[in-house]
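A.B. asks: model this:
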Amino acid sequence: MRATRGFYEIAAADPGRVAVVTDTAAAVTYGELHERANQVSHGLLARGTRPGDAVVTVLPNGVDAITMMLATYQIGAYHVPVNWHYTAEEVGYIVADCAARTVVGAERYGHAPPGGFVETRALAEGRPATPPEGRRAGSMMLYTSGTTGRPKGVRRRLIELSPEDLYPILTRKSWRHFGLPPDGVHLLLSQLYHSAPYGQAMMALQFGHAVVVTERFDAGETLELVERYGVTNAFMVPTMFHRLLALPTSIRTKHDLSSLTHLYHGAAPCPPATKQAMIEWLGPVLWEYYGSTEAAVATMVSSAEWLERPGTVGRAIDGLEFTIVGDDGAALPPGEPGMVYIGGINRFEYHRDPSKTAAAMRGPLYTPGDIGYLDEDGYLFLCDRRTDLIISGGVNVYPAEIEAVLQEHPSVADVAVIGVPDPEWGQRVVALVQPAAGAIPGADLTGELLAHCASRLARLKHPRVIEYRDRLPRTPTGKLSRSNLRKTYLPL
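C.D. replies: Predicted coordinates:
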């Protein structure tokens, strides 16, 4: 007898298993979630949704958002989750660009585009709780803006297979690298309109895990939830690590965190000192992966591997490979930084933007736009994004390297490093620092930070200017928008 293949078969075989837990409602079982997803699938089909059509959702984390993931996934639709903080104009642009057949949301959460929202409840009302006919796997289609211009949808080719028949393919290509057992508890800490949280929550449900849902990250609450529900796995970003490590020792040692076996992180660079501190605290449970919305997961590295090679983001997972390309277009040897290209990824396109698709490709190879190098054993080390590179006095300076050093200082809560025009050097290095609680910004702190850099960075990498900010803008996935920071800084 073959093993079950994903959420839908698990729901039929074990309907009483807990699927979703929130603080705002009673736990939802796999059977109940399956019935809700089926009803919504029928509701979408009744509104004319067909395989390959887009369905936009503007929903916060919760049962409705997860229901939409599962409903669209079994009718061959492209699910387009949109940030519910967006304005009506921003939501309207995405709705028009992807030619959405249906827009699902609620007025109390998001700004309705022209035509308004339909609520999940209304889609399900009066519909059969049985699976729809002709089931075939859909896909998420996330909009990513990159560094400039309007956001573009990342659209993958749909495969004419049912979700159950696609399951072993996804397991063989990607999911098995996560090393998760068939039972567990996943803690959702980031918004589902981002690729990593979306992918991890979907994978957890396909493995039969319970998903504990939060609407926003709170460091102290996170530790309490791990203990209360026996959380086994979660995805975080480095800013979350920073906030957890900033908790008083009395809070950090108060909770039993021994159930946690896999704490994944990615999406943004993690300062080595921060990761080292997390491993010392929680043990070798950290797993890092590198990828993008376009490439999905491209590497995986365990705590043990990382401790042997601090700073690496891992080696290519099976079926993928990396090529480092120099400015002359030639492949570079180990140890030399250049543009990172990934081979073997699933085909994708930027919706309605063939020129952007072409610009990201080099034959069959795709680049996320990052600069990095490989060591002799094929482990990838990232330097920075090409668009964030600072060229000062003809020398390449990587902001992420400087940020990692400054974040090691206890008086720094957050930091962004940018390059600004300089008549002599071309660009000068500027550090925008958010002081930690109790730290006093000013000349004394600036002196401390520069002294801190002295033994860790070459002189040419030291910030020429350090300025202080109450807060730095980060996305829920921990990414800084240096382009926006440059725009706000330059007029000063």
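
A.B. asks: all contacts plus neighbour counts: C-alpha atoms, from now on.
C.D. replies: Noted.

A.B. asks: Report how many residues lie close to Val433.
C.D. replies: Neighbour count for Val433, taken as other C-alpha atoms under 10 Å: 25.

A.B. asks: Settle this for me: it is touching Ser411, isn't it.
C.D. replies: No - contact between Val433 and Ser411 fails when scored by C-alpha atoms under 8 Å: they sit 9.5 Å apart.

A.B. asks: now the strands: where do they sit in the stretch 151-300 of the chain?
C.D. replies: Assigned by DSSP state E, counting those that start in this stretch, the strands in the stretch 151-300 of the chain fall at 152-156, 185-188, 210-213, 233-236, 262-265, 286-288, 291-292, 296-297, 299-300.

A.B. asks: so of the ones you listed, which one's packed in deepest?
C.D. replies: strand 185-188 (a mean of 27; mean count of other C-alpha atoms under 10 Å).

A.B. asks: Run through the neighbouring helices and strands of that one.
C.D. replies: Applying 3 or more C-alpha pairs under 8 Å, 6 or more residues apart in numbering; DSSP states H and E, we find strand 185-188 packed against helix 195-206, strand 210-213, strand 233-236.

A.B. asks: Alongside the first, I'd like the structure of this one:
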Amino acid sequence: MRYGGITAMVASPTTLSGLKEALDLIESREEREGCIRGLNEIRALSTGSMAVPDSVKDVWRKLRGGRPLVIMYGFTEAAGMMAMTDWRDLETREISSGNCGTLAPKMEAKVNECGEICFKGPLLMKRYVSAQGNVMSNVFDDSGFYKSGDLGSISVKGEISIHGRANQDVIRSLGWKVNALEVEDALREHPSISNIFVLGVADTEAGQRVAPLIVKKRDMDPKSQKDFRLVALRKYLAIEKHLPAFKLPSLLRVIPHGAAIPASDSGKPSKKKMEGVYFGSGSGSAESGEVEVWDFRTKEDFPERPWDWEGRPPA
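C.D. replies: Just a heads-up that it's a prediction; the model follows:
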């Protein structure tokens, strides 16, 4: 069987993770090596549409003999990518976490006082087509910059880094701000997890709870079921990943491999829709037993550390 002929490919991080799992399930050494040869014939393997975890970058760099993924950043309101790493510099370039490369030609970018990255230039739309009179409210700032809704930064070299969505990746729990992407990255390395989305779910006690939606691995060992309890995940994150107590999950939903992931009209995973489907009332409610809720008064058996005062409730 021949696996060549493709020189460029674009795939979301979710698709890349699925491909890696499929590779791991190939029993024939000859077939697996053939697939890897085909992957290495791809000159530019690009990804984007959502945050690209460092673990995904590392896995695919190793599979492709040290060549990193091409990271792209854009959105529906633009006629092209706002930023992209250089595919011609694949042999030596190290891409830092969140880095999406340099700004597209003739575009301008800035970070406003809220930490939101804003853009201006010929690739951007003029307006939304809608019968709603207020559809353009707060879309552009007073200087004509489009407000992307993404938290970001711009390096001295002009490289764009994205740190998450302002309205869904900053969780305010117990009076603290938690970056959902940081918790996702830590959980993504768990051996039994195929995919992970960390949400902020409204709660009367905490304001918002740090709530992972976990997709199990396809070939997960049934003995690993105990891994998917809040007490086990919190201990894993605290001890193995060194997360302080206020960032630990306090709500949990686990779904099987292949379960539907709610998406936006443009096909991107939608955390807002996930919250309604998997953490809302009905089949996903705590009363059904499918959502586990952490009692903040629970005494945990891992040792306290100097920084745990930041979020550990008083005894």
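
A.B. asks: rewinding a little: next, format the strands of the stretch 151-300 of the first structure as TSV and append distance to Phe322 of the first structure.
C.D. replies: As requested, those are arranged in TSV below (distance: least, C-alpha to C-alpha, whole Å):
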stretch	distance to Phe322 of the first structure
strand 152-156	21
strand 185-188	30
strand 210-213	33
strand 233-236	24
strand 262-265	20
strand 286-288	17
strand 291-292	12
strand 296-297	13
strand 299-300	10
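
A.B. asks: What is the equivalent residue in the second structure for Glu467 of the first structure?
C.D. replies: Aligned by TM-score structural alignment, Glu467 of the first structure pairs with Arg253 of the second structure.

A.B. asks: could you say which helix or strand contains its match?
C.D. replies: Per DSSP states H and E: Arg253 of the second structure is located in strand 251-255.

A.B. asks: And the contacts of that strand?
C.D. replies: 209-216, 228-230, 278-279, 290-294 (C-alpha atoms under 8 Å, 6 or more residues apart in numbering).

A.B. asks: So what's the gap between that strand and the chain middle?
C.D. replies: Computed by C-alpha atoms, centre = their mean, to the nearest Å, the chain-centroid distance of strand 251-255 of the second structure equals 16 Å.

A.B. asks: Which residue ranges of the stretch 201-315 of the second structure form helices?
C.D. replies: Applying DSSP state H, counting those that start in this stretch to the stretch 201-315 of the second structure gives helices spanning 230-235, 271-278.

A.B. asks: tell me the angle of the longest one relative to strand 251-255?
C.D. replies: For helix 271-278 of the second structure against strand 251-255, the angle by axes from the mean of the first three to the mean of the last three C-alpha atoms, to 10 degrees is 80 degrees.

A.B. asks: Helix 271-278 of the second structure packs against which elements?
C.D. replies: Contacts defined by 3+ C-alpha pairs under 8 Å, 6+ apart place helix 271-278 of the second structure against strand 193-203.

A.B. asks: Could I have the buried ones of the contacts of strand 251-255 of the second structure as PyMOL selection syntax?
C.D. replies: Buried residues within the contacts of strand 251-255 of the second structure, by 16 or more other C-alpha atoms under 10 Å, are selected in PyMOL with:
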select buried, resi 209+210+211+212+213+214+215+216+228+229+230+278+279+290+291+292+293+294
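
A.B. asks: hang on, the earlier thing: now render the helices and strands packed on strand 185-188 of the first structure as TSV, adding distance to Ala13 of the first structure.
C.D. replies: Listed next are those as TSV, based on distance: least, C-alpha to C-alpha, whole Å:
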stretch	distance to Ala13 of the first structure
helix 195-206	13
strand 210-213	15
strand 233-236	24
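
A.B. asks: Out of those, which gets nearest to Met361 of the first structure?
C.D. replies: helix 195-206 (20.5 Å; C-alpha to C-alpha).

A.B. asks: Same list, the helices of the stretch 201-315 of the second structure, but as TSV with distance to Met107 of the second structure please.
C.D. replies: As requested, the helices of the stretch 201-315 of the second structure are exported to TSV (distance: least, C-alpha to C-alpha, whole Å):
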stretch	distance to Met107 of the second structure
helix 230-235	43
helix 271-278	29
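
A.B. asks: So for Gly4 of the second structure, which of those helices sits nearest?
C.D. replies: Closest approach to Gly4 of the second structure among the helices of the stretch 201-315 of the second structure (C-alpha to C-alpha): helix 271-278, 36.4 Å.

A.B. asks: How far off centre is that closest one?
C.D. replies: Here the centre of helix 271-278 of the second structure is set off from its chain's centre by 15 Å, with C-alpha atoms, centre = their mean.

A.B. asks: residues of that helix that come out buried?
C.D. replies: Quick answer for helix 271-278 of the second structure (16+ other C-alpha under 10 Å): 271-272, 274-275, 277-278.

A.B. asks: For the spatially most central residue of the first structure, give me its contacts.
C.D. replies: With distances taken as C-alpha atoms, centre = their mean, Ala196 lies nearest the centre of the first structure, 3.6 Å away. Counting by C-alpha under 8 Å, 6+ apart, Ala196 of the first structure touches 235, 267.

A.B. asks: could you say which helix or strand contains the corresponding residue of the first structure for Asp185 of the second structure?
C.D. replies: Aligned by TM-score structural alignment, Asp185 of the second structure pairs with Ala404 of the first structure. Assessed by DSSP H and E, Ala404 of the first structure sits inside helix 399-407.
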